[in-house]
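Undergrad: the following block contains a protein sequence and its predicted model.
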Amino acid sequence: MIFYRFKSTFYENPLRGAETTLSARKPGNTNPIRTLFAVFVLLCLQASVLPVHACENSECQEQKNTFRIGYVEGSLLLQELLPLLDRAYRQIGITPVFQPHPANRSLKSADHGLLDAEAGRSSALPEEYTHLVRVDVPLHHFRGYAYTNRADITAFDPEELHRYRVGQVRGILWTDKLLKELETLEVSSSPELVRILGKNWVDIIFMAEKTMKMLEQEQALESINIKKLNPPAKEQSVYHYIHKKHEDLVPELEKALAEILQTRE
């Protein structure tokens, strides 16, 4: 369970002195006209104080229009999708800021409104995330596979998984669902998952095919002798999700993403 601690901030009322002066008067000496005038002055003072907090410069407006978008730290697939989302948001006049978090924390923070959006998740989002709205343009068609470095394991069979030591990235929804009945070794990122396989701490790991290909390009994995097991463990599309307080942006985002993806084809 994740706990969020909020720091309370107390603001001193700049009109406290005026309020004290009015309340200190004795009822018998109160002049109705003077009281009405004092109330009028008080309201005018409040009106003059409030605009101080309004956005009056470009820097304030930029902060107001900044979207905080979470994504799974260490996910090379999602990192590849960030430029696409960045372009789409800027096209509709919003500056996105991308923040990496552990998978569970990122999703829950977006659902609770602590983040404005979640970069990418599967179409089968659990029902518990009731505050997230899907932007209905698939960003990527996803294939997830089991991988191993053991010569005697030649195919993926979910019925045989209980015989092996299995590793997964913590908080990845499709592997959580697939492996919910098993004891697994959980790590925080895909590169770490490959490392524990190389150290023979586990027999099988699960990962998006594209993420594994990117890891193979960036790191020397030949010594681990990783092989992909068929058939795929999971096939699905990846979508962008935003908090429902911003759902009025969905049509604009869908249009922008569709246009950008069409030009890529």
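TA: Looks like it arrived, so ask away. These numbers were taken from a predicted model, which means no experiment stands behind them.

Undergrad: contacts and neighbour counts: CA atoms only from here.
TA: OK.

Undergrad: ranges for the helices of this structure?
TA: 16-23, 32-49, 58-64, 76-91, 103-112, 173-178, 190-198, 209-218, 250-264 (DSSP state H).

Undergrad: make JSON lines from those and add distance to Ala146 and mean neighbour count to it.
TA: Compiled in JSON lines, the helices of the chain are given as follows (distance: least, CA to CA, whole Å; neighbours: other CA atoms under 10 Å):
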{"stretch": "helix 16-23", "distance to Ala146": "66", "mean neighbour count": "11"}
{"stretch": "helix 32-49", "distance to Ala146": "61", "mean neighbour count": "12"}
{"stretch": "helix 58-64", "distance to Ala146": "43", "mean neighbour count": "12"}
{"stretch": "helix 76-91", "distance to Ala146": "16", "mean neighbour count": "17"}
{"stretch": "helix 103-112", "distance to Ala146": "19", "mean neighbour count": "20"}
{"stretch": "helix 173-178", "distance to Ala146": "10", "mean neighbour count": "16"}
{"stretch": "helix 190-198", "distance to Ala146": "12", "mean neighbour count": "20"}
{"stretch": "helix 209-218", "distance to Ala146": "9", "mean neighbour count": "15"}
{"stretch": "helix 250-264", "distance to Ala146": "29", "mean neighbour count": "14"}
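
Undergrad: distance to Thr130 added to those, as TSV?
TA: Below are the helices of the chain laid out as TSV (distance: least, CA to CA, whole Å):
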stretch	distance to Thr130
helix 16-23	42
helix 32-49	38
helix 58-64	25
helix 76-91	22
helix 103-112	7
helix 173-178	16
helix 190-198	28
helix 209-218	28
helix 250-264	16
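
Undergrad: okay, one more to line up with it:
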Amino acid sequence: MYRDVDYLFIPKVPITERTKAEVRMRTLLNTLLVSILVLGLFPSRVVAKDPLLLLMGQNAAPLQLAVEIVTAAYNRLGIPIVIQKMPRARSIAMASAGQADGEIAAPRVFEKVFPELHRIDVPIMTIDVLVYSCDPHILESKKPSELRWGRLNGARLLATFTDDYENVWLGETQPELFGMLKLGRLDAVIAPRIALHLYSDQNEQGCIQRVGAPLRTVPFYHYLHRKHSNLIPIVKSEFRDMLASGDIERIKDEFYNKPSGPEQPPKS
């Protein structure tokens, strides 16, 4: 008397009639099924063969904090990344063209211009946009349109504050802009809060000081090219988990509490 045995995707056959080929087929199918179940149960852990190339502006001071937050998120996901710095305008254009996999972080102001970049809709940091000058009363004594302004070239967020002015110097680095300010070649510079603190680590601050309250507090987001649409919900979920657990706040505290680190902005 033969005993029937159920096999995955194989009809019932007497056990003594199983061939070596059937045994190999059963093993293969079982392995395939387990692989499918693992991928279905654990979609948030992705094993990437090649690292993602993420770009950032080489002189974008606030992004140093974003680098630490984004790196921590991808490490938790098991996805390797490579970060490359280049001029801001070039980095966004390359990421949008699909020559890179995404941008470390950016504000929302350029989304209509570069629709191929998809926002991970969880703000990972905010920056304060400030006016700096050697004259603390510069905005009271002159009309803004009469001033010689300076801002970083390619910084679309900062451009929104100077688009209506004719006399705007586009600097390639913050030290260049602050140096011109100290020499009296510029009247005012628009820059993020962190920029002057990083500059002061390597240079004399001199007469430069903040003028007035922040012009705006702007949230920054991580961006991926649309070719990685499958990763967007996974990375978004990871950022949400990091916010809920306090990990992003911890990374911020460690960043601002480093020796000679930048001043931490006031918490709302």
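TA: Good, I have the coordinates. Since the model is a prediction, treat every value here as computed from it, not as a measurement.

Undergrad: between the helices of the first structure, which one is nearest to Val137 of the first structure?
TA: Shortest separation from Val137 of the first structure across the helices of the first structure is recorded for helix 250-264, at 6.0 Å, computed as CA to CA.

Undergrad: I'd like the distance from that closest one to the chain centre, please.
TA: Between the centre of helix 250-264 of the first structure and the centre of its host chain there is 20 Å, according to CA atoms, centre = their mean, to the nearest Å.

Undergrad: one step back: wait, which of the helices of the first structure is closest to Arg143 of the first structure?
TA: helix 209-218 (5.7 Å).

Undergrad: so what touches the closest one?
TA: The set of residues external to helix 209-218 of the first structure that reach it, using CA atoms under 8 Å, 6 or more residues apart in numbering, is Ser75, Leu76, Leu77, Phe142, Arg143, Gly144, Tyr145, Ser190, Pro191.

Undergrad: please pull up the equivalent of His243 of the first structure in the second structure.
TA: His243 of the first structure is assigned His225 in the second structure as its aligned equivalent, the criterion being TM-score structural alignment.

Undergrad: still on that earlier bit, for the helices of the first structure, which one sits closest to Glu160 of the first structure?
TA: Go through these one by one with CA to CA and the one that ends up closest to Glu160 of the first structure is helix 173-178, at 12.7 Å.

Undergrad: where does the closest one end up in the second structure?
TA: Going by TM-score structural alignment, helix 173-178 of the first structure sits over residues 156-161 in the second structure.

Undergrad: how much does the matching stretch stray from the first structure?
TA: Once the two are superposed, stretch 156-161 of the second structure sits an average of 1.6 Å from its aligned residues in the first structure (mean CA distance after the TM-score superposition for the first structure).

Undergrad: show me what contacts the residue opposite Glu259 of the first structure in the second structure once aligned?
TA: Under the alignment by TM-score structural alignment, Glu259 of the first structure pairs with Asp241 in the second structure. The contact partners of Asp241 of the second structure, taken as CA under 8 Å, 6+ apart, number zero.

Undergrad: what's the separation between Asp241 of the second structure and Ala72 of the second structure?
TA: Taking CA to CA, to the nearest Å as the measure, Asp241 of the second structure and Ala72 of the second structure are separated by 12 Å.

Undergrad: do Ile208 of the second structure as well
TA: As judged by CA to CA, Ile208 of the second structure and Ala72 of the second structure stand 35 Å apart.

Undergrad: again, but for Thr31 of the second structure
TA: Counting by CA to CA - Thr31 of the second structure and Ala72 of the second structure are separated by 32 Å.

Undergrad: where along the stretch 101-250 of the first structure do the strands fall?
TA: Remark: strands assigned in the stretch 101-250 of the first structure by DSSP state E, counting those that start in this stretch are 117-122, 132-148, 166-169, 184-187, 204-208, 227-243.

Undergrad: I'd like those strands as CSV, with mean neighbour count and distance to Arg68 of the first structure appended.
TA: Rendered in CSV, the data for these read as follows (neighbours: other CA atoms under 10 Å; distance: least, CA to CA, whole Å):
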stretch, mean neighbour count, distance to Arg68 of the first structure
strand 117-122, 26, 7
strand 132-148, 20, 14
strand 166-169, 25, 23
strand 184-187, 17, 25
strand 204-208, 25, 25
strand 227-243, 19, 10
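
Undergrad: please name the nearest non-neighbouring residue to Val194 of the first structure.
TA: For Val194 of the first structure, ignoring the flanking residues on the chain, the nearest one in space by CA to CA, 6 or more residues apart in numbering is Ile205 at 7.7 Å.

Undergrad: and the closest residue to Ile242 of the first structure other than its chain neighbours, what does it touch?
TA: Take Ile242 of the first structure and drop its neighbours on the chain: the residue closest to it by CA to CA, 6+ apart is Ala117, 4.0 Å away. Taking CA under 8 Å, 6+ apart as the definition of contact, the neighbours of Ala117 of the first structure are Phe67, Arg68, Ile69, Gly70, Ala110, Leu132, His240, Tyr241, Ile242, His243.

Undergrad: how far away is whichever residue in the second structure pairs up with Ala117 of the first structure from Gln58 of the second structure?
TA: With TM-score structural alignment defining the correspondence, Ala117 of the first structure maps onto Gly102 in the second structure. Between Gly102 of the second structure and Gln58 of the second structure the distance, using CA to CA, works out to 15 Å.

Undergrad: Pro102 of the first structure: neighbouring residues, count only.
TA: Residue crowding around Pro102 of the first structure was assessed by other CA atoms under 10 Å; the count is 20.
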